[in-house]
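prediction below, plus the sequence it came from.
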Amino acid sequence: MSTPESIPATNFIRQIISKDLAENKHREVITRFPPEPNGFLHIGHAKSICLNFGVAAENNGLCNLRFDDTNPEKESIEYVRAIEKDVHWLGFEWAELRHSSDYFEALYNYAVELIEKGLAYVDSLNADQIREYRGTLTKPGKESPDRNRSIEENLDLFARMRAGEFADGQYLLRAKIDMASSNINMRDPALYRIRRVHHQRTGDEWCIYPMYDYTHCISDAIEGITHSLCTLEFADHRPLYDWVLDNITIDCHPRQIEFARLELKYTIVSKRKLNQLVVDGHVSGWDDPRMPTIAGLRRAGFTPSAIRDFCERIGVTKKDSSIEMGVLENCIREDLNNTSARVMAVLDPLKVVIENYPDDLVEHLEASNHPQIEAMGKRIVPFAKEVYIDQDDFADVPPPKYKRLIAGGEVRLRGAYVIKCHEVIKNAEGKVVELRCTYDANTLGKNPEGRKVKGVIHWVSAAHALNAEVRLYDRLFKVPNPGAEDNFCDALNPDSLQVIAAAKVEASLAGAELGSRFQFERVGYFCLDTEDSLAGKLVFNRTVTLRDTWV
């Protein structure tokens, strides 16, 4: 199994595994990542991926990718392919690719074994009745009238369920455990239900499907999983996990260990709610760069190493906590600061005419791709009589301590000359539309002795600039915990996307590869969109600002 660098930080799960190995409970470590193919993976799944593949790799073990495909109503091959792509993109390779549906026949046979042992029965109660009979946290449940069917009758009914003789919901198979248990999950939980739904792998072969709690533990055991790592909400399900394996004829009994799931502020990681955002059109799709999905983060310009770094930094604990969005954003800032080339882009162009610059002269200036990393090389930036600067880099009425261009003032164009503004041209509405300036030919890349010019701004040559659409993405929600709102959609940030249709970027970006990342100097980190940058159209997505603007 190939994997990126291991995650060295210790935690309680690594301590448990080390102890198990030291005591010779296992000869090797085998884990699994078991997503449901009912949506795209999100940042919370990334934590689980890094943990499962990481602990296996650290101990020279194996990690399987297993799709829990027992609920075909909500599953699709599109989600399967997206999940495979995400795991690969994060830098991991599974030992084996499995599906719970691979084990449907075995799961059925184990259910028959439970019936034969008097530990499962076919029930005719409907959903409302089951809820009524289950009881509450303070009140024990009561037994179903069908609980004491004979083994022979249960075997017959279960076989007929499989044969398709009954309507959806007419019967279900339940475990016979304890209706008075303090753990509601042990009050005769459902094992199988009748559901006539076409399955994306098995077609119409089955009309009964096993429940997750029953399927998961047996699938783990069949695959020889040594440590079944789950999030905390499965802690109350662990007694059922163990009960099923203790009562069927199977050699392996994995150890389930629970850890705190990832809760990230200013976002949600509920698949149901993420799907609602897509269906209701609040985002453009599962890979919208505002989404916390791995596909969305990838399209926004996040790197696999930044996400792995984030998962390492937040650690693995037994206590739920909410992580600041700034932690994730700082991980990608640090990564891109060291790996992204610098280029110049003007998002809100203001034309500057340099009146004393020769009309037909074009200089090809050399610019560094990274000020601290010489190995990233240099590029050529054309300079001519007319350039664009950003509207924000000129102020007709400057605020205090303003260090950019003003009427009668000087400023340096980054890597080029010092210019001085002599005339401000406005349109009929009073908006500044053009500046007339002069340049000092003796200031190319330097300040002459005795002359101080503090302001430095970016620019692009008007004649050579490329047109680009720039999408300024921001946090999707305006409150730290949108899931706590009565309607989480009311917490959507109305400024989460600003589209700039007529930005100007430097000519060197003409050959940029889809998905490549850049720092637009003084603006932020951007990625060339992989979906919409087609047929010569440049579309850049903002990955993150240069500094945290939410502090």
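Happy to help now that I have it.

rest of the way, CA atoms for contacts and neighbours
Fine.

so what's residue 496 up against?
For residue 496, the contact set (Cα atoms under 8 Å, 6 or more residues apart in numbering) comprises 290, 472-477.

can you add neighbour count and give these back as TSV?
TSV is the format used below for the contacts of residue 496 (neighbours: other Cα atoms under 10 Å):
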residue	neighbour count
290	23
472	19
473	20
474	20
475	22
476	24
477	22
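
looking at these, which are in strands?
Among these, DSSP state E puts 472-473 in strands.

what about the nearest residue to residue 475 once chain neighbours are set aside, distance to residue 328?
Of all residues not flanking residue 475 in the chain, residue 496 sits nearest, at 5.6 Å (Cα to Cα, 6 or more residues apart in numbering). Separation of residue 496 from residue 328 (Cα to Cα, to the nearest Å): 17 Å.

adding another structure so you can compare the two:
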Amino acid sequence: MSETKNLDEVVSTNFIDDFVKEDMAPGGRTEGMRVHTRFPPEPNGYLHIGHAKAIYVDFGTADRFGGVCNLRMDDTNPTKEDVEYVEAIKEDIHWLGYDWGDRFYYASDYFEDMYKGAEELIEKGLAYVCELTQEEMREMRGDLTTPARSPYRDRPKEESLDLFRRMRAGEFEDGKMTLRARIDLASGNFNMRDPVIYRINHKAHHRTGDKWCIYPMYDYAHPFEDAMECITHSLCSLEFEDHRPFYDWVVENVTLPSKPRQIEFARLGINNTVMSKRKLRALVEGNYVDGWDDPRMPTLCGLRRRGYTPRAIRNFSERNGVSKVNSTVEYAFLEHCLREDLNQHARRVMGVLHPVKLVLTNYPEGKTEMLTVENNPNCPEDGTREVSFSRTLWIEAEDFLTEPVPKYKRLYPGGPECRLKGAYLVKCVGYETDNEGNVTEIHGEFDPDSRGGDPADGRKVKGATLHWVDAETALTAQVRLYDNLFSVESPEEGDFLDYLSETSLEVLEGCKLEQGLRDAKPGESFQFMRQGYFCVDSKDAKPGAPVFNRSVKLKDSFKPGK
């Protein structure tokens, strides 16, 4: 836990920081208090990249001011909540590098307090039991020129209190009654037109079991929980701005230990994906993807399985900034942040995804030598590694043509010398085909005086530099090439399932990789030279049956300032 910082030490990074400074300054609303925020996810699904921004805002704001941030599960709706989601949320937040210490709470921790607060509102004449159905409530909601109506609004508080207690006791079926706040049926803000604060729901809760059959609405529970935990600043996404008057109303009219301040910021939107939990659940339950952690999903567990790093996601969240205006960010920028990180930290290796055999006819049969190559030139401390080299190699099928096209600088009969990365210069002298004309083997000759294959040797070669793998020691693996799950930039518009891309996953069998990858650990990332960044799949990879996922292509399509 960091110490509370002097306000002069805190450099504001966004408008939220300015508000916090204003509150903490002498004479301010929270003068002398420690900044205290919270992250309150609902445990009805897995966290996605949009939540990463909220986590960055909640935990980051507290950290900049030397404050603390709680983790609280908003488990006020038992319909789709599950312990599985609770544990997954905790794992994802820890993976991102944030910690809540001993400040882990549930909204259900306060169910009894919320109930007493509701009784207090009834006794003050500020809440009443209403028997309108949802449909009737909608019909009586009114419009901008017509007030809402409720025939139960003037029900005596003694009667409402009795009915509310009987609601708790389980005497009424679902939908029979609600408890509504008594505020202003003519308010221009429809959230203040006597909103429902309790509803009947005879469904067991994952923590409290059958103890409760009435549950608080989120708009009532939210300020209550913040106040009970003495939160100083409740940071919410922008859709809660119109709900803030009710938030403040609850804080002012219920006896609570503190008076938190709600501040709203724009949530994160990204193209080429969906981030509605309802839609993500539909993808999972409809078997359109391989679970919540499918590497094409925008969930944090899916991004982690694909090879995204905490540093890349935190950089993405920070560099997007915090504003009051909703906007959509290019998915390419998220990829750009990952590429930046992996370019600095991922070890370079060679992997051949579409292998074809190259036989060096003038290399001694039975001979194998070890060549020293650099792991990552951007990370000198990563050192070097040794790779084996022998007469028979695997190269990419696209690095050979029987008849070259214009400007083709790779192998073909009679073509120029090419460099085998870190090894020798080689030229093509022939090839073999099967009965259908498919190339089965390329014949080449190497230059024994060009060991190292380094352009710095001064020899000018017209051909390209090719990656390769020694056929004697190659690791055979499955490689999965992932791309956008949706074929359009805005799948939210219309039926998103109609936009599922048929090319979002390509599975390659029989790929040939360097032998050193036999010991690669699940989640470990590498740059396959000329191919992209890949990681070991954390779910399906098994000893003797490696699986690698492409995290991101090498080519960066993101253009800053676009």
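Right, received. Where do you want to start? None of the values given here were measured: they were computed from a predicted structure.

sorry, back to before: and the residue nearest to residue 475 of structure 1, what's its match in structure 2?
Alignment note (TM-score structural alignment): residue 496 of structure 1 maps to residue 504 of structure 2.

quick one, helices of the stretch 301-450 of structure 2?
For the stretch 301-450 of structure 2, the helices defined by DSSP state H, counting those that start in this stretch occupy 310-320, 331-345.

same list, the ones you listed, but as a markdown table with mean neighbour count please.
Formatted as a markdown table, the helices of the stretch 301-450 of structure 2 follow (neighbours: other Cα under 10 Å):
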| stretch | mean neighbour count |
| --- | --- |
| helix 310-320 | 18 |
| helix 331-345 | 19 |
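
distance from stretch 365-380 of structure 1 to the middle of the chain?
The chain centroid and the centroid of stretch 365-380 of structure 1 are separated by 32 Å under Cα atoms, centre = their mean, to the nearest Å.

go on, stretch 193-213 of structure 2?
In terms of Cα atoms, centre = their mean, the centre of stretch 193-213 of structure 2 is set 30 Å apart from its chain centre.

separation between residue 527 of structure 2 and residue 316 of structure 2?
21 Å.

try residue 198 of structure 2
Taking Cα to Cα, one finds residue 198 of structure 2 at 39 Å from residue 316 of structure 2.

before we move on, what about residue 274 of structure 2?
Residue 274 of structure 2 is 18 Å from residue 316 of structure 2, by Cα to Cα.

and residue 226 of structure 2? What does it align with in structure 1?
Per TM-score structural alignment, residue 226 of structure 2 is aligned with residue 220.

what helix or strand does its match sit in?
helix 212-222 (DSSP states H and E).

that helix: which residues count as buried?
212-221 (16 or more other Cα atoms under 10 Å).

can you name the two of those residues that are farthest apart?
212 and 221 (14.2 Å; Cα to Cα).

now check structure 2 for the residue matching residue 201 of structure 1.
By TM-score structural alignment, residue 201 of structure 1 lines up with residue 207.

from residue 75 of structure 2, how far off is its match?
9 Å.

what's the answer for residue 518 of structure 2, then?
From residue 518 of structure 2 across to residue 75 of structure 2, the span is 44 Å (Cα to Cα).

who has more neighbours, the two?
residue 75 (26 against 16; other Cα atoms under 10 Å).

give me the nearest residue to the residue in structure 1 that residue 338 of structure 2 lines up against, chain neighbours excluded.
In structure 1, residue 338 of structure 2 lines up with residue 332, judged by TM-score structural alignment. Of all residues not flanking residue 332 of structure 1 in the chain, residue 306 sits nearest, at 5.2 Å (Cα to Cα, 6+ apart).

same check on residue 174 of structure 1?
The nearest residue in space to residue 174 of structure 1 (Cα to Cα, 6+ apart) is residue 190, at 4.3 Å.

the equivalent of that neighbour over in structure 2: neighbouring residues, count only.
Aligning on TM-score structural alignment places residue 190 of structure 1 opposite residue 196 in structure 2. Around residue 196 of structure 2 there are 22 other residues, counting by other Cα under 10 Å.

same deal with residue 185 of structure 2?
21.

what does it align to in structure 1?
That one, residue 185 of structure 2, aligns with residue 179 by TM-score structural alignment.

what sits against that match?
134, 140-143, 186-188.

with residue 536 of structure 2 instead?
Residue 536 of structure 2 sits in contact with 307, 520-525, 546-549, where contact means Cα under 8 Å, 6+ apart.

try residue 454 of structure 1
Residue 454 of structure 1 neighbours (Cα under 8 Å, 6+ apart): 403, 411-412.

among these, which are located in strands?
Short answer: the contacts of residue 454 of structure 1 in strands (DSSP E) are 411-412.

any chance of the contacts of residue 454 of structure 1 in CSV, with distance to residue 440 of structure 1 and neighbour count too?
Shown next, in CSV, are the contacts of residue 454 of structure 1 (distance: Cα to Cα, whole Å; neighbours: other Cα atoms under 10 Å):
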residue, distance to residue 440 of structure 1, neighbour count
403, 19, 19
411, 11, 23
412, 10, 24
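
can you pull the contacts of the residue nearest to residue 322 of structure 1 when sequence neighbours are not counted?
Spatially, and ignoring its direct neighbours in sequence, residue 322 of structure 1 is nearest to residue 263 (4.8 Å; Cα to Cα, 6+ apart). Contact partners of residue 263 of structure 1, counting by Cα under 8 Å, 6+ apart, are 44, 269, 320-323.
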